[in-house]
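Novice: okay, here's the prediction I keep looking at, along with the sequence it came from:
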Amino acid sequence: MGKELSEMALKELWELFPIILKKHNTDYKEWYETEKQKLLSRIDRKDISRINHIGSTSVEGLIAKPTVDILLEIDNEINIE
């Protein structure tokens, strides 16, 4: 039987979950816009305080994990379900 994650050495964790950094991809902005539109189609705009592309993929020229991070702030009174 394998080890629990909490029992693994850092080297073992890196092998299981490598962090891959890539050159900036101009598609990141488009990926964000696509996901933003999906969110906006499912959440009433009046309930959204702010939505932003954040993290390293939002900075042109910066190497990054190819994962687009989105910060979505919603009104405290919204029924999240």
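Specialist: Structure received.

Novice: going by C-alpha atoms from here, please, whenever you check contacts or count neighbours.
Specialist: Fine.

Novice: once you drop chain neighbours, what's closest to the spatially most central residue of the chain?
Specialist: Central residue of the chain (Cα atoms, centre = their mean): Asp69, 2.6 Å from the mean position. Excluding its sequence neighbours, the residue lying closest to Asp69 (Cα to Cα, 6 or more residues apart in numbering) is Ile54, at 5.5 Å.

Novice: how close does the one you found get to Ile48?
Specialist: Distance, Ile54 to Ile48, by Cα to Cα, to the nearest Å: 16 Å.

Novice: quick one: which of these two has more around it?
Specialist: Ile48 (16 against 13; other Cα atoms under 10 Å).

Novice: quick one: distance of the longest helix anywhere in the chain to the chain centre.
Specialist: If you go by DSSP state H, the chain has its longest helix at helix 27-42. Offset of helix 27-42 from its chain centre (Cα atoms, centre = their mean, to the nearest Å): 12 Å.

Novice: go on, stretch 21-40?
Specialist: Its chain's C-alpha centre and that of stretch 21-40 lie 10 Å apart, by Cα atoms, centre = their mean.

Novice: and the comparison structure, right after this:
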Amino acid sequence: MSTSREPRRPDVTEVELVGGAEALTVDLHSHDDRWAEVFGDHRDRIRDALAPADVRIEHIGSTSVPGLAAKPIVDIVVTVDDITAEEDYLDALLAAGYELRVREPGHRLVRTPARDVQVHVVGRDDPAVDDYLLLRDRLRSDADDRALYEGTKRALIGKRWDDTNDYADAKTDVILAIMARARGARGR
């Protein structure tokens, strides 16, 4: 059971993109069962780096959904007690070989130098975790929503994205609709 604590200090108030905006070429790959293995390797690496802290580590994003085409980037969410206490987790993740990419209110993102794994660090009680898992589980269990989401991503492939965030934003309406259906199904 998690206990909510007051943060040690105020969180950052602006988005810091280490290295600035990055262009993205969207390249979808058929689902690869090795993505689950990559997640498992990084889950262990993160758990070892952050021991003895009690952290939750989950595979999220398209690579966590069997049968779904995805960019070959494994996304992981890690929950920590206090996102503002970077000394409790950030140095350890950097020492484990990850690089800081984003520092923003309530969220830090580190990734591998090869950019094939992204680790989203959030506070233990952040509702984003439930949203990530709701979407993941819906896409795993509903073939129609999985096909809709993949079709949306394929429709966006041909565009050049000057900022990775613009690609993510272009999928928002579809993601929100899928999550609404998932909440409706869960409420039954």
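Specialist: Sure, I can see it. Computed from a predicted structure; not experimentally measured.

Novice: can you give me the helices for the first structure?
Specialist: 10-16, 27-42.

Novice: I'd like the ones you listed as CSV, with mean neighbour count and distance to Val59 of the first structure appended.
Specialist: Converted to CSV, these look like this (neighbours: other Cα atoms under 10 Å; distance: least, Cα to Cα, whole Å):
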stretch, mean neighbour count, distance to Val59 of the first structure
helix 10-16, 11, 25
helix 27-42, 13, 10
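
Novice: out of these, which comes closest to Ala64 of the first structure?
Specialist: helix 27-42 (10.3 Å; Cα to Cα).

Novice: how about the closest one, aligned to which bit of the second structure?
Specialist: Here helix 27-42 of the first structure aligns to the second structure at residues 34-49, judged by TM-score structural alignment.

Novice: by how much does the matching stretch deviate from the first structure on average?
Specialist: With both structures laid over each other, stretch 34-49 of the second structure and its partner residues in the first structure are 0.5 Å apart on average (mean Cα distance after the TM-score superposition for the first structure).

Novice: quick check: closest non-adjacent residue to Val68 of the first structure.
Specialist: Nearest to Val68 of the first structure is Thr57, by Cα to Cα, 6+ apart, at 6.0 Å.

Novice: that neighbour matches what in the second structure?
Specialist: In the second structure, Thr57 of the first structure lands on Thr63 (TM-score structural alignment).

Novice: check contacts around that match.
Specialist: Going by Cα atoms under 8 Å, 6 or more residues apart in numbering, Thr63 of the second structure touches His31, Asp32, Trp35, Ala36, Ala69, Ala70, Lys71, Pro72, Ile73, Val74, Asp75.

Novice: now do 10 Å
Specialist: 29-36, 39, 69-76, 136 (Cα atoms under 10 Å, 6 or more residues apart in numbering).

Novice: how about Thr26 of the first structure?
Specialist: With Cα under 10 Å, 6+ apart, Thr26 of the first structure has these contacts: Thr57, Ser58, Glu60, Gly61.
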